[in-house]
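Engineer: can you look at this prediction? I've put the sequence above it.
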Amino acid sequence: MRNSSKTATLESRLPLLAVEQNCIISKDGDVTACFAVSLPELFTAGSADYEAIHSAWHKAVKTLPDFTVVHKQDWYVKENYNPNMEGEEQSFLARTFERHFNERPFLNHCCYLFLTKTTRERMRMQSNFSSLCRGTLIPKEVRDPEAIRRFMETVAQFERILNDSGLIRLNRLTEEDLTGADHRQGILEQYLTLSKEEGASLEDIALGAEQVRVGSKRLSLHTLSDTDDLPAAVASDTRYEKLSTDRSDCRLSFAAPVGLLLGCNHIYNQYLFLDSSEENLQKFEKSARNMHSLARYSRANQINREWIEKYLNEAHSLGLSSIRAHFNIMAWSDDPAELKQLKNDCGSALALMECKPRHNTADAATLYWAGMPGNAGDFPCEESFYTFIEPALCLFTQETNYRSSPSPFGIKMADRLTGRPIHLDISDLPMKRGIITNRNKFILGPSGSGKSFFTNHMVRQYYEQGAHVLLVDTGNSYQGLCGLINSRTRGEDGVYFTYTEDNPIAFNPFYTDDKVFDIEKRESIKTLIMTLWKRDDEPPTRSEEVALSNAVNGYIELIRDNGLAPSFNGFYEYVKGDYHEILKEKQVREKDFDIANFLNVLEPYYRGGEYDYLLNSDRQLDLLAKRFIVFEIDAIKDHKILFPIVTIIIMEVFINKMRRLKGVRKLILIEEAWKAIAKEGMAEYIKYLFKTVRKFFGEAIVVTQEVDDIIKSPIVKESIINNSDCKILLDQRKYMNKFDDIQAMLGLTDKEKAQVLSINMNNSPSRLYKEVWIGLGGTQSAVYATEVSLEEYLAYTTEETEKMEVMQAAAELDGNVELAIRHIAKLRWERENENNQ
């Protein structure tokens, strides 16, 4: 027959009585206020930030009354990424991205804070008086309402102090958060099942001397409950060697090794017991006198007396509050064989903090029971040690996972620690929050750092979310992506302009789909013709400007009235014929407008001329409606005739979009071409663009790789950098010796410098990715991983052989780039599987 004398129902043993007014009430009358804590993201805080966080905690804890327990509980639970494959609007590449990360393991972090008001008697209870050991629990009446009211006032002050720090955010947990709802687990249920999975049911709990088991999960408990186990010195933060250089420090909280860096299922419990400091110090005074009397009989007594006196001296001279503290790591696993590894991992993490690992089995059951939210009053006092508030707070973990932006718009990047995909908004949400004042971006990265790869990834996602994208390139970096978009839209989008002898670049500046010629369109046509007619050092007269304006307006009216096909040839013939007659009737003098000179200079662009193809394209293409346009200008960037014309047309295309596409996101990305554009008198266009594009829901992005270019160019320095609130840097280790100049020019803080120099320093060998630093407005910055699927890689690659492989496969499949990418990816997967076998 089964012995049931040692079994009990959870209901009979549960030390909690009720949840009222969002507080947990225990059967001993303890009242607990509960919060969810939002901490800074991993690798984003500097030494000054950690000092500020530590100071905020210290100020907040000091407001709490005596006989309060501060219980900070950090959950680190292994989870797998669940891809979002729903929605027919998802593109081919978006689906491959989600599939690539399917089931990617990562460590999810949640932080809770429980402030428990208890009594002097409860604070001094030992493990043999835990509710686990008592036969029955008799509910007591709630304590003095006035004392509870004062406690809740101090809790509100505590919350306000931490929230005002700007680095930590406390959110009050509701009754539903604590007890759960129909289809949602509460925190209490999560703790009693050691699971955050929805639908997890309560299981049997075995609390024994040798082990603690919750269902099939077995616990391994390491404690810091004695001053002998603590390091010689503590600090608010520590140097993380793996991401630090001789020129920069990557900082983490002192307790980071037992946080996200400990890659197993575990809970890190941090307790501060706020006794009456005055009573504690009196007790120590008495103990010191006793030790002094017995010092002659034992050297240990003499040493203990010295330590007690030192403690008392510090308390009195610095006005410090005497408290007790305790810290423990509660790790668990379903596999009994894994417990040994868990024990080693937790011990190693504590050793990294210079603590002495102590695997606790004697009090594991009572510590697990006391760790229940709202039951901190049941904590066994012999498991705590005396200290002060400030050093105890150094053992708090102060960082969390990378968080996804709540904004619907953004790009997909990856967490640099675990590779979990995160949704990142670097445009709209920062603008809304006032972190940045414009959406412009400045991208810097040496050759081979993954610069074009990142920009491909970014603009592809912008395009898929409805943005109009115009790219100015000098190296066919976007040929694959543009070809994919072109084949997917059956030629309706994805326009690629490049110059070759067989197929030279060509436009028709007079063509529009809707026959609308607004002021911007007219002005861009005049600017184009003026560039063809006059040299940079030859300014037009007022009469010449008027004559040209009348000619352009007259030809536009002719197009509208007669329905003629617009072209530069038509304009030339109009000026030569009808407009010439109009000038004769007006008796315009030759010195005011020399029409013969005008026609002679423009003759190379007219039918039969050397450049007759340039402005007479038979592709009646209105770029206003095209959402993805690439101008590849590498072949003409040094051409004195073609390049200025092409750049004017590019600017006209974007400014036309900027002015006419109301409420539509648009961006222009200029690769290395900005250097050539800046040389050809186009500086004013760039300045205008960067200063005004924000007013039209647009963003201008400049990409460069040469440090000297950005340092020496006044255009970049004054116009681009000063008007780009988002700065994106890739691996800068090639420029390590020059980085001080870059830091000064970009206005980076020491914390941002340390982040940038940590790029790619500790990449996981099991994943293929490159890291990128993104800084917003000088106040928010982090390093992210650009990790993509094989299909995305084939669309973005700038390797000539791989691009040729995709293009050749597409040619064999009637130009279908998507099918070509699918085919090549399938072959590579099959080849990799064969090699693995």
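Structural biologist: Looks like it arrived, so ask away.
Engineer: make it CA atoms for all contacts and neighbour counts henceforth
Structural biologist: OK.
Engineer: element containing the nearest residue to A56 once chain neighbours are set aside?
Structural biologist: Take A56 and drop its neighbours on the chain: the residue closest to it by CA to CA, 6 or more residues apart in numbering is L162, 5.7 Å away. Take DSSP states H and E as the rule and L162 turns out to sit in helix 145-164.
Engineer: against that first model, consider the following:
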Amino acid sequence: MRSILKKSTLEQKFPLLAVENGCILSKDADITVVFRVRLPELFTVSAAGYETLHSAWCKALKVLPDYSIVLKQDWFCKENYAPEIPESKEISFLSRSFQRHFNERPFLNHYCYLMLTKTTKERSRQQSTFNSLARGFIVPKEVSDKETANRFLDAVSQFERIINDCGIMKLERLSTAEIAGTEKESGIIEKYLALTQYNNPELKDMRIDPAEMHIGDNALCLHTLSNVGDLPGKVATDCRYERLSTDRSSCRLSFASPVGLLLSCNHIYNQFVFIDNHEENLKRFEKMGRNMQSLARYGRGNLVNKEWIDLYLNEAHARGLVSVRAHFNVMAWSDNPQELKMIKNNVGSQISLMGCQPRHNTVDVPTLYWSGIPGNAADFPAEESFYTFIEQACCFFTGETNYQSSPSPFGIKMVDRNTGKPLHVDISDLPMKKGIITNRNKFILGPSGSGKSFFTNHMVRQYFEQDTHILLVDTGNSYKGLCDLIRYKTKGEDGVYFTYTEDSPVAFNPFYTDDRVFDIEKRESIKTLILTLWKKDSEVPTRAEEVALSNAVNSFIRLIKKDIGTIPSFNTFYEFVREDYRKELHSKNVREKDFDVDNFLNVLEPYYKGGEYDFLLNSDKQLDLLNKRFIVFELDNIRDHKVLLPIVTIIIMETFINKMRRLKGIRKMILIEECWKALTSANMSEYIRYLFKTVRKYFGEAVVVTQEVDDIISSPIVKESIINNSDCKILLDQRKYMNKFDAIQELLGLTEKERDQILSINMDNDPSRKYKEVWIGLGGVQSAVYATEVSAQEYFTYTTEETEKLELTRLTEKLGGNIEMAIKQLAESKQETFAH
């Protein structure tokens, strides 16, 4: 049987003429400028932010001339994650495990384009019967009025400036190559015709049937909002997302978010706004209203329509609203009939969530698809649009995109909480360069079981792999697995783990320096240490005592520099004060009540030779930690010791400050976990304040971790010295502290938006993935919730579960100390738990 199907080539029907100077010219003399739109990330915008976004769109649309068309086209494409592995650097065992865990993971990617078209009055009114698809051939027209084109391009520049000045989103104008494509890169026109965002797609045949349209194997499914009767009675700039909201918090999304990232299928959301002549529109409605009045006696419906027209006109005149036409559609596709049926139902239900009546359009699919071609918006059939105002039309614009990776070379790998895609997040360098933060210090708060130690393990491991010197102060063996792995991989050259025991206590010499140079920081460190030994927390030294102590330290340092034979140690300092400095005080007539030398020596005697703690400050060997990049001090055995914990803590900090001063141009990090009893003493406050204020000057960062809310609420030292000097705040699940969160919010200076984000943590986790969420806030300016999801190998390295740690230890011993092999075998045996 002979085929009677008429076929046409794309060349015959193609409505575009050329792309010149970044503008698309159609054969009907329409001019189109195309932008890439950078929207804010999902779950990061407050209600006020959406108002700002909406206001910017409204202002921008009002600068466009009559008979302009705005097409905002949001693409949502299913893609698979492909890890980016640097060729120049060898990737570590854990990094490779992370990339392998996420390799080929499906996620929904978002691309947003904005097309501004200048057409004519006649073209803007044409029906679907005059569409270029319905014409046998197209005769190109000439642009008759160049002045009109120039005015339009000037208006486009104003449009771009208004949007970019709002500070929330950004427009980037596409070049000729990005629109039309090159030999190596596909342009957006080619991508649209192939229904993909991949480069160099395979162009496929289009089949236009009365009921549906096919592009290659993909069948299109179209839902339209083209009738006022299908719209809700009220629209808004944003809506409440119930799944991440609580009685005390509200997660906000744009009004059109249900058909954006929350619709997980391949689809395009087209948003058309047609700017006609406002005065002509109102005159047409006035005339229509009079006709309806005349016909009222023939049908009550005419009277009702007259009332609606009057209401529209009253709004336009009373509030100065601009009359426009609008149309919105969701174009989804699939090559699987069963999947397409499911997609059709999903799109309908998501449109219903907006309060709209979903209308599955099977008649106008080809025409609406054709008018969505970049540069061909003027081919839109006028009968598919409805009249509204700019303010209402802009409420249907999607206002968010998926999480974006940082362009910075430095950072850590986190995961998008919505799609499960890995992200590269810089929480140190780029925010500092942009002025979002003024220091790299971090404050981490999370109750027991929230994944706090897990996140810190994940963070410090990646910092270590990026050549950072890390010193950890721990009280629970949280970093033992990671430290053991580093020590194994570096063949014992790094990964130093100190555990305080009576047989092998932590000891150092506060007066020792390689070159006998004592700068002001070293002197202050020694004074703080001795003051901590001398005075109780409740005792405040007098001014005379502070001066006397300072003089004693400075005099002893001068003696060390002058007399090479003097051995710098606490013992010699003690003897110096007992003999030489006592005489010096006597010669100055310093009264006993101003500085009691005997009392001073008596209190410090336990640290002098023969005393109970004489091992602490008289080490005859210096810990060679300067070039060790991963050091853990585990203080669980002395966490409740009133004497040893503060002293050992300050010893450790002195070790870090030495590293901080001497390692020039090298990133350094000190992380102090659960050491509040040491930090909250009055004598330690100056030391902590100094550390947090000074570390940024040495390319370093101080990180403090706690799990008790009362610790941060009750301690003025934590508040003044740590929180105020930590521009990066990291919080984990706070639902345990829901009733106390007002105090936390006030103390940390959190905004309402940040509060809503924090209280949404772990509320809507995907049950098919194993992860916990974490909130990261930078300087009160930038904040988001991320997922800490890792591979099985990373999990067994970081785990703090006692049974799992013991299992790893036994397996490591069985394999002759090969902890990497033990982690691999353990991960393989329990891989099902981590399967994506």
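Structural biologist: Sure thing, it's come through. Nothing here was measured: the structure is a model prediction, and the numbers come from that model.
Engineer: returning to what we had before: next secondary structure after the helix holding L162 of the first structure?
Structural biologist: Next along from helix 145-164 of the first structure, by DSSP H and E: strand 169-172.
Engineer: give the buried residues for whatever helix or strand comes next after that next one.
Structural biologist: Per DSSP H and E, strand 169-172 of the first structure leads on to helix 175-179 as the next helix or strand towards the C-terminus. Burial within helix 175-179 of the first structure, assessed by neighbour count using 16 or more other CA atoms under 10 Å, is assigned to E175, D177, L178, T179.
Engineer: now do helix 175-179 of the first structure: which elements does it pack against?
Structural biologist: strand 16-20, helix 187-193 (3 or more CA pairs under 8 Å, 6 or more residues apart in numbering; DSSP states H and E).
Engineer: the last one vs the second structure, mean deviation?
Structural biologist: It stands for helix 187-193 of the first structure. After superposition onto the second structure, helix 187-193 of the first structure sits on average 0.5 Å from its aligned residues (mean CA distance after the TM-score superposition for the first structure).
Engineer: hmm, back to that, average offset of the helix holding L162 of the first structure relative to the second structure?
Structural biologist: Looks like 0.6 Å for helix 145-164 of the first structure (mean CA distance after the TM-score superposition for the first structure).
Engineer: how far is that helix from where the chain is centred?
Structural biologist: Remark: helix 145-164 of the first structure is offset 33 Å from the chain centroid, using CA atoms, centre = their mean, to the nearest Å.
Engineer: what residues does it touch?
Structural biologist: With CA atoms under 8 Å, 6 or more residues apart in numbering as the test, helix 145-164 of the first structure has contacts from 31, 33, 56-57, 59-61, 63-65, 115, 117, 168-170.
Engineer: ok, now stretch 170-185 of the first structure?
Structural biologist: Under CA under 8 Å, 6+ apart, the answer for stretch 170-185 of the first structure is 19-23, 33-38, 159, 162-163, 186-189, 196, 198-200.
Engineer: from those, which would you call buried?
Structural biologist: The buried subset of the contacts of stretch 170-185 of the first structure - by 16+ other CA under 10 Å - is 19, 22-23, 33-38, 159, 162-163, 186-189, 196.
Engineer: list the residues that contact the residue nearest the centre of the first structure.
Structural biologist: Residue closest to the average C-alpha location in the first structure (CA atoms, centre = their mean): L424, at 5.3 Å. For L424 of the first structure, the contact set (CA under 8 Å, 6+ apart) comprises S404, S405, G410, I411, K412, M413.
Engineer: mind running it again at 10 Å?
Structural biologist: 402-414, 784 (CA atoms under 10 Å, 6 or more residues apart in numbering).
Engineer: now tabulate the residues you listed in CSV and tack on neighbour count.
Structural biologist: Shown next, in CSV, are the contacts of L424 of the first structure (neighbours: other CA atoms under 10 Å):
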residue, neighbour count
Y402, 26
R403, 14
S404, 16
S405, 16
P406, 11
S407, 14
P408, 12
F409, 16
G410, 21
I411, 19
K412, 21
M413, 23
A414, 23
Y784, 24
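Engineer: residues in contact with the residue nearest to H457 of the first structure when sequence neighbours are not counted?
Structural biologist: Closest residue to H457 of the first structure apart from its sequence neighbours, by CA to CA, 6+ apart: Y796 at 7.4 Å. Residues counted as contacts of Y796 of the first structure (CA under 10 Å, 6+ apart) are 452-457, 460, 477-482, 788, 790, 802-803.
Engineer: how does it look with 7 Å?
Structural biologist: Neighbouring residues of Y796 of the first structure by CA atoms under 7 Å, 6 or more residues apart in numbering: F453, N456, Y478, G480, L481.
Engineer: touching the strand or helix carrying P430 of the first structure from outside, list them.
Structural biologist: Under the criterion DSSP H and E, the helix or strand holding P430 of the first structure is helix 428-432. Identification of contacts with helix 428-432 of the first structure by CA under 7 Å, 6+ apart yields S407, I436, T437, N438.
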